[in-house]
Each structure stands twice: as C-alpha cells, then as structure tokens.
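Engineer: here is a sequence together with a model predicted from it:
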Amino acid sequence: MNRLAEYWPEIFNVENMKPLKTGVIRDVLKDAKERELPIGHGVLRGALISYIHTTRYLNAVIAGGARYDLNGQPCGEVTEEDKSVASELLKRRLAQIKQQNSQQQTTGDDGDDS
C-alpha cells in the first residue's frame, strides 16, 4: 500500500482513507502504464484490492459522502448499496475473528509457536 501512496498520494493515505471512484482500478492501471511506473499490473491490482478491503476503508465507505478520483477530486457519491456491502463485509470479518478467537481459547492455542 505504500507504493500506492507513493504514486497517488492524493487518495491513498492510510491515515485519512476516502472512498474511491468506482472503477478506480482501471484508472490506476491506465495511469501507471501512461507514466511508465516500475510496478506490475498484478502488484497494483493486489495492492488496490488489499486497500479497499481494510477496515478503515470499509468504515470510510460506511460513513458515506463523496468518492474520489486519482487526483483527489470528488467524482460521485457513496450509495446506500455501497454502504450495505461494506457493512456486511465488516460483519463477516468480525464474525471470523470471533470464531478464530473462540477456537484458540478452546484449543488453548495462543499463537505462540515457541
């Protein structure tokens, strides 16, 4: 994600995440190609997918408001459907974490391999 912030600091800021424009992946890939950035499409796509699935990003979508393009300019709004999808993803993530914690307590596994 640091590489994203390096090339597009206006929108990839982990301290102040903003909802991104729908289709931003295409824009990033196109911009990277035009600028001949030394980063592959697979790496970019993976970094973007990781970014938009972070808890902070999902919370930014749930909060609503504007979506932003590569230049940090507003270009559309977060829809109610967007908010609902983000909320559902967070609920599933919390359920998985609770289940993992419960399993660790049941098995006595504290994650320490030493």
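Structural biologist: That came through fine.
Engineer: please make it C-alpha for all contacts and neighbour counts, starting now.
Structural biologist: Fine.
Engineer: show me what contacts the closest residue to V78 other than its chain neighbours?
Structural biologist: Closest residue to V78 apart from its sequence neighbours, by C-alpha to C-alpha, 6 or more residues apart in numbering: G64 at 5.3 Å. Counting by C-alpha atoms under 8 Å, 6 or more residues apart in numbering, G64 touches 19, 77-79, 83.
Engineer: and L37, how many neighbours does it have?
Structural biologist: Close neighbours of L37, defined as other C-alpha atoms under 10 Å, add up to 11.
Engineer: equivalent analysis for E15, please.
Structural biologist: When neighbours are defined as other C-alpha under 10 Å, E15 has 7 of them.
Engineer: check Q100 too.
Structural biologist: If you count neighbours by other C-alpha under 10 Å, Q100 ends up with 12.
Engineer: got the buried residues for the helix or strand hosting R3?
Structural biologist: Assigned by DSSP states H and E, R3 belongs to helix 2-7. Neighbour counts over helix 2-7 (16 or more other C-alpha atoms under 10 Å) mark 4, 7 as buried.
Engineer: what helices or strands is it leaning on?
Structural biologist: Identification of packing neighbours for helix 2-7 by 3 or more C-alpha pairs under 8 Å, 6 or more residues apart in numbering; DSSP states H and E yields helix 41-52.
Engineer: the helix it packs on: how far from the chain's middle?
Structural biologist: Distance of helix 41-52 from the chain centroid (C-alpha atoms, centre = their mean, to the nearest Å) equals 9 Å.
Engineer: what do you get for stretch 83-97?
Structural biologist: For stretch 83-97, the distance to the chain centre is 13 Å (C-alpha atoms, centre = their mean).
Engineer: take the one below as the second:
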Amino acid sequence: MGFEQLAALKAKLTEQAKNEARANAPRPSRRAPAPKGETGVKGVKGEKGVRGENSGKGAKPNVTRENAAKAAKPANPVDPVVRTFGKLQKRFPVAFPKNPAPKVPLKIGIFEDVLTHATELGLTEAELRDAIRTWCRGSRYWSSLTEGAQRLDLAGQPAGVVTEADARRSKQLLSGRPRHVPAKNKAPAQAATDPAAAVIPPIEQPRPETDASA
C-alpha cells in the first residue's frame, strides 16, 4: 500500500471517530424553565411569602361572642358623682382636695359659685347639685367643721368662718344624733336640702361617701 493510500485511510478513520463521538455525546434538555412562584425552590419561597402575609400582623383576630360581650360590658361602672368629683378636683384642687388629704370647710353657698362654671366643666346643674350635696356629707367633711375654722371659696381663699352652731351640728352628725328642731322653726324642705342655701346638708336620707378621692 502506498503512502497516499495510508494517509487517506488515516484521515477516514479520524473522521469516523469524530462522528461516533458526536453521536454518543449527551444531548441538552430542551424543556423550558418553570415560571417563578409555581415550581422550584423559588416558587416555594414565593408561596410561603403569600401565606405569611395572610397570617401575619394584618390578619384579623379571632373574636368570639364571649370576648365581644366582655369588651362591650364595663367591668366596674363608675358612679356619675365620682366622675363629677374628678372634674371638680382637677379644676379646683384646693377646695376639693383628693383623698387622703383632709377636706376643708367650704363657703356658704358654694353651689352658686360652682354653677357659674357648669359650661366650662361640661356638667349640668343637677350633676353639680348632687356632687356638692354628697361632698358636704360624711365624716371627712364634718370633721373639718371646727369652730373658727376658715371657710374657703373655689380659689382656696377665706370666705367666712365655721360658727359655734356649725361646729356643734357637725359633732352631732358625727355622733349620729340628729338635732331636735321645733316644728315651728323647721325650714322648708327645699331650703334645707339645697346646697346653695347651706353648705351642711341635713342628715335625713343620708348618702354614703361614694368617691374614692372625696
């Protein structure tokens, strides 16, 4: 065999080997990549993110009928007189000191002075009347009515003194012994119960001290 024939045979074998190598090589996948959020790791993360939005801070709380009823009903209703005391103590702290500070003797006719501030306080005449009547009843107030003690106005300024008769009556109220008043000397019921006519209310139909700070 000549040299030319050997070279042609060698080239033919080399070409054949290359063709076999191409035929046996693995072919790449032609499948399209899956969209994000549907399959694959990224898709799973996306689903978790959606679930997190529904179950996170924005989720609505589970409100039962029992919880709704508890929220609608106040645990301890506050006496309206106590709320009125709070407004008076905030506006006139000297005349209406908070417990445990002792009460002070109030000016005769203090109700009329308070009434001029009704709009400012956001209170009605009936609310103020009931509050003053209750404030001036009870051992803490009666104990302050000693003979010669200064009566104070809303600003805490002197406005009269406690008389001997006032002090004697306060002691009778503290001891629980009503003062005997002759029938001909009895004042009309309205004058006796109206705080505008007298600071010390009568002992008839007593009302206990209901405010925590009075």
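Structural biologist: Looks like it came in fine. These numbers come from a predicted model, not from an experiment.
Engineer: picking up where we left off before, the contacts of G64 of structure 1, buried ones only, as a PyMOL selection?
Structural biologist: Applying 16+ other C-alpha under 10 Å to the contacts of G64 of structure 1, the buried members can be selected in PyMOL as follows:
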select buried, resi 19+77+78+83
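Engineer: among the contacts of G64 of structure 1, which are in strands?
Structural biologist: Residues from these lying in strands, with DSSP state E as the criterion: E77.
Engineer: which one of the contacts of G64 of structure 1 sits closest to S102 of structure 1?
Structural biologist: K83 (28.5 Å; C-alpha to C-alpha).
Engineer: now the helix holding R3 of structure 1 on structure 2. Mean distance?
Structural biologist: Superposed on structure 2, helix 2-7 of structure 1 shows a mean distance of 1.8 Å to its aligned residues (mean C-alpha distance after the TM-score superposition for structure 1).
Engineer: circling back to that earlier point, roughly how far does the residue nearest to V78 of structure 1 sit from S87 of structure 1?
Structural biologist: According to C-alpha to C-alpha, to the nearest Å, G64 of structure 1 stands 11 Å off from S87 of structure 1.
Engineer: also I97 of structure 1?
Structural biologist: Distance of I97 of structure 1 to S87 of structure 1, computed by C-alpha to C-alpha: 15 Å.
Engineer: okay, these two: which has more neighbours?
Structural biologist: Using other C-alpha under 10 Å as the criterion, I97 of structure 1 and S87 rank with S87 on top: 16 against 12.
Engineer: so what corresponds to that one in structure 2?
Structural biologist: In structure 2, S87 of structure 1 lines up with K171, judged by TM-score structural alignment.
Engineer: confirm that match sits in a strand?
Structural biologist: No. Assessed with DSSP: H, G, I helix; E, B strand; the rest coil, K171 of structure 2 is helix; it does not lie in a strand.
Engineer: mind listing what it touches?
Structural biologist: By C-alpha under 8 Å, 6+ apart, the residues touching K171 of structure 2 are 142-143.
Engineer: what do you get if the cut-off is 10 Å, keeping everything else the same?
Structural biologist: With contact set as C-alpha atoms under 10 Å, 6 or more residues apart in numbering, K171 of structure 2 has these partners: 139, 142-143, 145-146, 165, 177.
Engineer: quick one: secondary structure of A60 of structure 1?
Structural biologist: Classification of A60 of structure 1 by three-state DSSP places it in helix.
Engineer: how about it, what does it touch?
Structural biologist: By C-alpha under 10 Å, 6+ apart, the contact set of A60 of structure 1 is 16-20, 52, 54, 67, 78, 83, 86.
Engineer: helices - which of the residues you listed land there?
Structural biologist: Among the contacts of A60 of structure 1, DSSP state H puts 52, 83, 86 in helices.
Engineer: out of everything not next to it in sequence, what's closest to the second one?
Structural biologist: Spelled out, it's K83 of structure 1. According to C-alpha to C-alpha, 6+ apart, the nearest residue to K83 of structure 1 is I62 (4.5 Å).
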